[in-house]
Every structure is written in C-alpha cells, then in structure tokens.
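Peer 1: can you look at this prediction? I've put the sequence above it.
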Amino acid sequence: MSRTSDDIRKHLKVRRQKQRAILAMRWRCAQGGLEFEQLDTFYGAIRPYLCVAQFFGIMPLSNIRSRDPQDVKFKVRSIGLAVTGLFLLLGGIKTLVGANILFTAGLNAKNMVGLVFLIVGMVNWLNFVGFARSWSHIMLPWSSVDILMLFPPYKRGKRSLRSKVNVLALSVAVLAVAQRFQQFAARVAALEGRHVPEALWYDIRRDHIRLCELASLVEASMSNIVFVSCANNVYVICNQALAIFTKLRHPINYVYFWYSLIFLLARTSLVFMTASKIHDASLLPLRSLYLVPSDGWNQEVQRFADQLTSEFVGLSGYRLFCLTRKSLFGVLATLVTYELMLL
C-alpha cells in the first residue's frame, strides 16, 4: 500500500514539474522572449509578408522586424505610411485622369471596367491602412490565444502555420483562426467516451469564448476588405457575362475571354471556400457534444452547446452576407439567374 502511495506521489510530483515548466514557458513567451519566436504563432508566420508588403504601400506598420508582436504598431510618422501616401497620391492622379477621359468620350458599361478597377484599388489601399491601425488591438489577444493553444492540453497541428502561409499567403488570417478552432475541436474530441467533470467543461467553454472574441476582432477588422473584394468579383463576373454571346474577331480572343471568366469564377469560389473554414471549424465540437451520455450532461455542457449553435463565427461583409459554403452556392445561383435573364 505504501509503495502504491509513493508511486502516486512521484507521479503527482512529475506532473507538477511539467505544469510548472509549461507555465514558465508561457510566461517567457508572453514577455516576447526567444521561445516566442520559435513557436508556431500567427505573428511568426505573417512577419515575412509584412516586410514585403511595405514595398507596395500595404499594411504600413513600424518595428516589423521585432520578434515581440507588441512592438509592431501603426504610426502616423513612419516610412511605411509615407510610401502608402505616395502610392495613394499617384493612384489618385491616375484615377482622376482616367475618369476625365472616360467622361469626355462617354461612359458605358463596357469601358468603365478600368475605372472601377482603379477605384477598387484605391479603396482597398485605404482599407488596409484601417486594418493596420487596428493591428495592435488584434495582435495582443491573438498572441495570447496562440500561447494558450500551443501547449497541453491542446495538440499542435500536423502542419505549421508557416507551411500553410506558404501555400496561400493571402488567406493567412483565415487559415490561422481556422487552425486554432481545429485544435480546440481536437481537444473536445479527445474527451469522447470519458467522464468529464463540470469544472473542465467550464474551462473548455472559457477557451471557446476567447476564440470567438478573437474571430470577432478579425471579422470586424476585415469586413470592409471582404465586402469590397466580393463586390468587385461579382461585378467583374457580371460584366464579363454581358459579352458572353458577343462575336469576337480572332480565336485567341475567345481563349482569353473564357480564361479570364473561369479565373474570376475560380477566384471567387476560392475566397468563399477558404473563408468558410473558420465557420466549419467552429462547428466541429458539436459532434463530440452530441456523444456526451445523459448521465454526463450538465449545465456547463448545455451552455457550451447553446454557445456553439446560437452564435455565428466567421467572416462577413458588414454582416450583409457571410462567407460560408451556402453563401457561395447562393452567389452562383444569382449569377446563373442573371445570365438566363440576358438570353
């Protein structure tokens, strides 16, 4: 009996030592130490692309070389914002000159595509400046969620964020948030078939609230970018559909026309399918909750289930539309209806 109790004490001692080591690591990471730079965080994955974006006047941030995300801030008096202002000035001049030429020659649905392209580019630049202004408000909770979910009881993803960014750099924010929700779902799935105390369900529900708050911050900061991007894609596709029955002079014109139309449809579908990963991943824990036995169902499980089903988690365009798989099919159905009306 004494030997068994000694083994239990040793096991608890080793467990406490591991917990202390994890807490110490989290504390050093929270201070922006060397360990934080080595972790698979969103900031570590996006930082190389932030450096490249400075040359194009996008995301004008200061101190982007710092390994501490709290040092990266938006400053009015900075080289990045000066480059952005230069691009906006040159783009504004080009837009005004193009608009003057079009209004002089006569504006119609076919020749205004170039003007719309320039205006959308200017608006997107301003949207990214607004996103840069809210960067510091997003990165602090994002980094805290990264530190929370890179240590037990959460399991790390099979693919790192940096490898996913290399596959699809423009969707890094979506992939990063979706991966955290997938890690959360994996933790809940690991509890299937086990007796889970109510206190643990409370901790899980609290972590889910943190994830939802992070997703809400990202959605609020990117809703204008999502709205302009989707509106521009739908407009260009509709403009292309106007000329779908127009006779062209050379075969190469037909090749270019169909290539551009298919490319636009594929790009729009890719935006919706990638952005829908957040919403799909947020619903994954529901399957595990449905498998909870009746004797293990408690008030915290009920609250967690209501939390999953009553709140939408994902990206949207000013809440006018949500980027989900159903929305994609709705957009495609609208485009087909529009084309049938042109026949």
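Peer 2: Good, I have the coordinates. Numbers count the residues shown, from 1 in each chain.
Peer 1: rest of the way, CA atoms for contacts and neighbours
Peer 2: OK.
Peer 1: what's the longest helix in the chain?
Peer 2: Selection of the longest helix in the chain by residue count, based on DSSP state H, yields helix 198-242.
Peer 1: alright, now check it against this:
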Amino acid sequence: MDLFVIVLSIAMSERYKQLNMLLKSVEGRAMPISFWKKVRETYNELSRLTKTLDDLISPIVLLSFANNLYFICLQLLNSLKPMNSIWHAIYFVYSFSYLVLRMTAVSLYAAAIYEQSKATKSVLFSVPSDNYCIEVSRMILQIASDELLLTGCRFFSVTRTLILTVAGTIVTYEIVLVQFNAVNADIKRNRTLVCM
C-alpha cells in the first residue's frame, strides 16, 4: 500500500518536474503566446490528472497513514514493557525505525506533488514585461488558486507540514503513555506498601 502511493507520487511529481525543467530552460527569454498557451494547457492536463489521482487513491492514502500511525503508536506502547534481552531491544529499535522511515517516505514522496506543482510560479514571475500575456496571467492565477496534492479522503492534505503534525501527535501520545505508566507504577507501589 505504501509502495503504491510512493510509486504513483513519484510518477506524478516527475511530470511536474519535466514541465518545470522546460520552463527553467526558457526563463527570462521572450517566448511567443503559442508557447505559453501550450504550457498552460499542459499544466491543466496535469492538474486534472492530479485531481483524478487523488479521487481514486485518497482512501488508500488515508488507510496508509492510519496504518502507519497505528503501528507506530503500538510500538511506543510496547516500548514501556521491560525488554528481557538485547535481541528484543534490537528488534524494537529496528522495527520502530522501519515504521518511522516508511511513514516519512510516504509523506515526502506524496508531498513532492504539491511542491513541484507550486515550483512553476517562480519562473512565471520572471517573465519579461514585454512578453507578459494573458496566458501567463491565467497560469499564475491557476497555480496560485489550485491545491494540487494528495489527500486522505479530504481529511488531511499531504504536504511537508503533515510530517511535523504527525510527529507532534506521536510525541504527545508518548508523553501521555509515560505519565500514565508513572501513575500506574505509583498506584502499584502504594498498594504494596499498604499490604506490608
């Protein structure tokens, strides 16, 4: 599931990257209106493709993030139990690192679609004033107003800031677990003292 999202995200972001490389190659040069019209139409096609892709795979994206978050939280819960051997500790570190790496990879590759779709703006803003036309203006307006990214059934948008949000959620969960574990340890200790 994660690999499916990553592969589709790479394919989509590479298409935007190709368009950005074409625009970088003509940056600052005078180009005819027909060129800008073709570029805008290509961007429109990529925009429609991105929205269709999001409509089709947004349940998979939601399931992927929920699955990864669940298993990370489960690993954190299991980390509070005493580890009996060095092999148990090595397994925990390996499996937790693998889960975090997997979730980070899905987030970064899916966020690359958004990053690449917005990278075109810098080139369009540098179009010479004597070459500025209605096609460039329409494309700037479209890039500024469209949110071309993957979502999890419209519950969340996959951007780079999502990684920080998820990390904050995981840290909060771990703090709550540690506090809850400390309270349980105090209660058990007090019961033991009362019995003695």
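Peer 2: Okay, I see it. Every value quoted in this text rests on a predicted model; they were computed, and no experiment measured them.
Peer 1: work out the TM-score between the chains.
Peer 2: In this superposition the chains share a TM-score of 0.83, using TM-score structural alignment, normalised by the length of structure 2; 177 aligned residues with a CA RMSD of 1.8 Å.
Peer 1: one step back: in structure 2, what stretch matches the longest helix of structure 1?
Peer 2: The counterpart of helix 198-242 of structure 1 in structure 2, using TM-score structural alignment, spans residues 33-77.
Peer 1: ok, average deviation of that stretch from structure 1?
Peer 2: Taken over the aligned residues, the distance from stretch 33-77 of structure 2 to structure 1 averages 1.1 Å (mean CA distance after the TM-score superposition for structure 1).
Peer 1: about what we covered before: past the longest helix of structure 1, which element shows up next along the chain?
Peer 2: Later in the chain than helix 198-242 of structure 1, the nearest helix or strand by DSSP states H and E is helix 251-282.
Peer 1: matching residues in structure 2 for that next one?
Peer 2: Counting by TM-score structural alignment, helix 251-282 of structure 1 corresponds to residues 86-117.
Peer 1: what comes up buried for the matching stretch?
Peer 2: Residues of stretch 86-117 of structure 2 classed as buried by neighbour count (16 or more other CA atoms under 10 Å): 92, 96, 99, 103-117.
Peer 1: how about residue 324 of structure 1, what's its match in structure 2?
Peer 2: Structural alignment places residue 324 of structure 1 opposite residue 159 in structure 2 (criterion: TM-score structural alignment).
Peer 1: wouldn't its match be in contact with residue 104 here?
Peer 2: No - using CA atoms under 8 Å as the test, residue 159 of structure 2 is too far from residue 104 to be in contact (11.3 Å).
Peer 1: what does residue 171 of structure 1 correspond to in structure 2?
Peer 2: Alignment note (TM-score structural alignment): residue 171 of structure 1 maps to residue 6 of structure 2.
Peer 1: where's that match, which helix or strand?
Peer 2: helix 2-25.
Peer 1: now do the buried residues in that helix.
Peer 2: For helix 2-25 of structure 2, burial by neighbour count (16+ other CA under 10 Å) applies to 2, 5-6, 8-9, 12-13, 15-17, 19-20, 23.
Peer 1: now swap in stretch 204-224 of structure 1 and tell me
Peer 2: Residues 204-205, 207-208, 211-212, 214-224 are the ones in stretch 204-224 of structure 1 that count as buried (16+ other CA under 10 Å).
Peer 1: ok, and what's touching it?
Peer 2: Applying CA atoms under 8 Å, 6 or more residues apart in numbering, the contact partners of stretch 204-224 of structure 1 are 127, 130-131, 134, 138, 141-142, 145, 173, 177, 180-181, 184, 188, 300, 304, 313-319.
Peer 1: of those, buried ones?
Peer 2: With neighbours counted by 16+ other CA under 10 Å, the contacts of stretch 204-224 of structure 1 contain buried members at 127, 130-131, 134, 138, 141-142, 145, 173, 177, 180-181, 184, 188, 300, 304, 313-317.
Peer 1: can you count the residues close to residue 100 of structure 1?
Peer 2: Counted with other CA atoms under 10 Å, the neighbours of residue 100 of structure 1 add up to 12.
Peer 1: please name the nearest non-neighbouring residue to residue 103 of structure 2.
Peer 2: Nearest residue to residue 103 of structure 2 in three dimensions, chain neighbours excluded: residue 68, at 6.1 Å (CA to CA, 6 or more residues apart in numbering).
Peer 1: in this structure the one you found contacts residue 105, no?
Peer 2: No - if you go by CA under 8 Å, residue 68 of structure 2 and residue 105 don't touch, sitting 11.3 Å apart.
Peer 1: look up how far residue 279 of structure 1 lies from residue 331 of structure 1.
Peer 2: Applying CA to CA, to the nearest Å, the value for residue 331 of structure 1 to residue 279 of structure 1 is 18 Å.
Peer 1: show me the contacts for the residue positioned nearest the centre of structure 2.
Peer 2: In structure 2, the residue lying closest to the centroid (CA atoms, centre = their mean) is residue 107, at 3.0 Å. By CA under 8 Å, 6+ apart, residue 107 of structure 2 lies in contact with 158-160, 162-163.
Peer 1: greatest separation within those: which pair is it?
Peer 2: 158 and 163 (8.5 Å; CA to CA).
Peer 1: higher neighbour count, these two?
Peer 2: Set side by side, residue 158 of structure 2 and residue 163 show more neighbours around residue 158, with 24 against 18, by other CA under 10 Å.
Peer 1: gap between the more buried one and residue 73 of structure 2?
Peer 2: 20 Å.
Peer 1: gap between residue 162 of structure 2 and residue 58 of structure 2?
Peer 2: Residue 162 of structure 2 is 15 Å from residue 58 of structure 2, where distance means CA to CA.
Peer 1: typo on my end, residue 50 of structure 2
Peer 2: Taking CA to CA, one finds residue 50 of structure 2 at 11 Å from residue 58 of structure 2.
Peer 1: same question for residue 72 of structure 2.
Peer 2: Taking CA to CA, one finds residue 72 of structure 2 at 21 Å from residue 58 of structure 2.
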